[in-house]
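*Asks:* Mind folding the following:
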Amino acid sequence: MWRPEPSKLKSVSPTEMNRLAKCALATAFERDPAFSALKRTNTFALLGTICHRILSGPRPGTRTKFEAVWSEHVAWAYSRLVASCSPFNPPVARQWPFYNQTKIRLRANLLNSASHQSKSGATQESWNETAIGVEQDLCGTPDKIIRFANGTIKVIEYKTGSVLIGGSLKPEIRRQMLLYAYLCNHKFDEWPTELAVYSFHDGWLRVEYTPSHAIDAAADAVRLRDKFNAAVENATTLDLAQPSPHNCLYCHFRTVCIPFQGALSADWAEYCTTIVGRIQRVDQGAYKSVRLFVEKSNMEQNASEATILRIPLQFEFHVGQLVCFDRLKPVSMDGILEMTWNSSCSITSPS
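*Replies:* Next up, the predicted model:
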């Protein structure tokens, strides 16, 4: 059985806090070097990184300059994706989901510089992606901190996707902004006057808060860290799992996560298919293919057997092994699927 043996957490960032709140077992896998190869980037994360890199640099003042900067960062991101997905060939950037929408909205945001000005007064100081922390407990890197001439402080976070659910700010976004407020108060000895999120999907949103909200969020972050560290010390990290379709959807460690595989069922409707099964037959040509006795899956037809095609030759399998294939593409309704550029596979148990 796969069981991560992570190092303890010293400080907690907003990203780490949200991961701990969602499923701390993912943090355990993340912090164990034995599972580092499973962490792969994806097109959504790379689009976000492209936008953050451009927003944190000099503003391109014309459309021509923007196109040049955009192309440079896209080339960098695509090289990262190719390296992450080897031996598969990922789609070119123009085929990524939300590629055009993200580019258009970022360009509009940058070229309309007036939208970034506050009514609070002229800017005295500003910091892009500046790391701030509170001793050994909390740390964070807001996308932008602005201190205006009148002494007020504004914290801005940029998001490429939607930050709303049911018309309200997503809990993880609110937690992130509350921690930034707490960290800014520690750094400047003053609470931010405004917390703002700019979503390329939803536009500008103001996060209403009070200092007590931020203090409570900071206390929650420390509590989650301490709970995680206790599980590490007691070797009970598997008990931290919170498997659900929402929590597990984008996790890197599904092929080695026993709680995820145990909870998997046809009710977990997703854009991709996961199968846990025992190898019945292995064939090899230009690619490998395997025939499986299915033990767990989210296939709607609840098949007892499945065939996986287009498996790169470097994957080694033996009859009788229990394996987990993740993010497969269905080829037909009779249990035939294939690996694609973002598929993964791990041996769950030997033969």
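
*Asks:* going forward, measure contacts and count neighbours with C-alpha atoms only.
*Replies:* OK.

*Asks:* where do the helices sit along the stretch 1-150 of the chain?
*Replies:* With helices called from DSSP state H, counting those that start in this stretch, the stretch 1-150 of the chain shows them at 14-30, 43-55, 63-85, 99-111.

*Asks:* Out of those helices, which one sits most buried?
*Replies:* helix 14-30 (a mean of 22; mean count of other CA atoms under 10 Å).

*Asks:* One more sequence to fold, the one below, so I can look at both together:
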Amino acid sequence: MTSCILPAILSIEPLKRITPSQFSAFNECKLKAILQSNRTDALLPIHPSAHLGTAIHKIFEKSSGGGITGDDDFKLAWANYVQEEEAKMNLSWMEKHFVPLERSVQNYEVKKQQCLLSVRNMILPQLSHSEVKGESHTRKSEEVWLQTPDGKAGGYADAIISTDFGDVIVDYKTGSIIESGHDSSEPDVHENIQLQLKLYAALYNSMYAKWPVSLRVIGMDGESYEIQFDEDECSSLLGEACQILAEINSIIMNNAESYDMMLKRLASPSPQICRFCSYRPGCLPYWEQREVEQEIDWPYDVKGIVVDKKRLGNGLILITIMPDGQSNVVKVRGLHPNRHPVLNNSYDKVSIYSMIADNVSDNYKEGLFTTIYSMS
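*Replies:* As a prediction, the model looks like this:
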């Protein structure tokens, strides 16, 4: 993708398989999940916390596999994996201003210490004897591939621990695990995490003709949560996942339909889903739905004709836009020209995403995630 020029169409390819980690995403918005599965380049910056989460997950994998045996190993792995993520970010015109992660990630040092504590726990047996029916012998396998016989559904389980009573499937999470605001005394694990583990259980059964004895998710704080599961429910979820895959590929490969119609059938635009979608700049149904439901709380995005562009005394840019189909101009101030290549060129039409509302109606300002594309 050429820097700051929005691609005319999104590249959408049929999927080879559906993975447990993608299942919930397909139920929210098929288009977004397809683009993520196809590893399509994001059109908006990824949150720096997600980059740090990727580094932490790699550390968990390395530690769980025996590659980290003490604090010195941890410090080296932390530095290497964080630098690896920062190198990727430095190559992106949208994300390089988030480097270093130490500055842009809230509670960076806290997360580092939590990761260290988790790694220390991993150096010892991950699950105590009392946690899994009092087993006396365990053996751990890392990054275990599980799939259906036809390969239409599959994915890597972070770890499988073999015990005298059966196998335990383990998933490591760097983000939130517990639902916020739950009223019960027992913590509620996020539904999407539960679905993911249940699909791993079904895939395990599909490969080995037996069921795991337990499903567990482990967070950065070292806390382990057991996921209760029903075998029939797990099998039903796997069947649903395979059906979703078939339906999606049927839509993608239907040559009788136009590109626009395909997008409409795959996308599920709503403020809740689109606000956190890094592909919305290229999503036509998103812009169309905004026109239909103008009164609801959509992200602060705008596209239209550039009416005026001024460099202010502080070196920042003020841009005035006439939005498509509207009569009132929109002004966006505080734009850093070194962050937005489009501001250093002359373009008739632009789109701006993730603005921050200013004190005056139809006035906005730059935020950390504000991104500008040329549409000329």
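
*Asks:* Could you report the separation of the equivalent of Thr193 of the first structure over in the second structure from Met261 of the second structure?
*Replies:* Thr193 of the first structure maps onto Val213 in the second structure, with residues paired by TM-score structural alignment. Distance of Val213 of the second structure to Met261 of the second structure, computed by CA to CA, to the nearest Å: 45 Å.

*Asks:* now Val360 of the second structure
*Replies:* On the measure of CA to CA, Val360 of the second structure and Met261 of the second structure end up 38 Å apart.

*Asks:* can you check Tyr347 of the second structure too?
*Replies:* 29 Å.

*Asks:* cool, and Glu288 of the second structure?
*Replies:* From Glu288 of the second structure over to Met261 of the second structure the distance is 12 Å, taken as CA to CA.

*Asks:* Repeat that for Ile372 of the second structure.
*Replies:* Note on Ile372 of the second structure: its distance to Met261 of the second structure, by CA to CA, is 26 Å.

*Asks:* Ok, Tyr156 of the second structure next?
*Replies:* The gap separating Tyr156 of the second structure from Met261 of the second structure is 34 Å, by CA to CA.

*Asks:* Please say which of those two ends up with more neighbours.
*Replies:* Between Tyr156 of the second structure and Met261, Tyr156 has the larger neighbour count (other CA atoms under 10 Å), namely 16 against 13.

*Asks:* Now check the first structure for the residue matching that one.
*Replies:* The alignment partner of Tyr156 of the second structure in the first structure, by TM-score structural alignment, is Thr141.

*Asks:* what sits against the nearest residue to its match once chain neighbours are set aside?
*Replies:* Once flanking residues are discounted, Thr141 of the first structure sits nearest to Ala131: 4.3 Å by CA to CA, 6 or more residues apart in numbering. Shown in contact with Ala131 of the first structure (CA atoms under 8 Å, 6 or more residues apart in numbering): Cys139, Gly140, Thr141, Pro142.

*Asks:* who touches the last one in this structure?
*Replies:* Applying CA under 8 Å, 6+ apart, one finds that Pro142 of the first structure lies in contact with Asn128, Glu129, Thr130, Ala131, Val155, Ile156, Glu157, Tyr180.

*Asks:* tell me which element Ile308 of the first structure falls in.
*Replies:* For Ile308 of the first structure, the element it lies in under DSSP states H and E is strand 305-311.

*Asks:* right, and the helix or strand after that strand?
*Replies:* Next along from strand 305-311 of the first structure, by DSSP H and E: strand 322-330.
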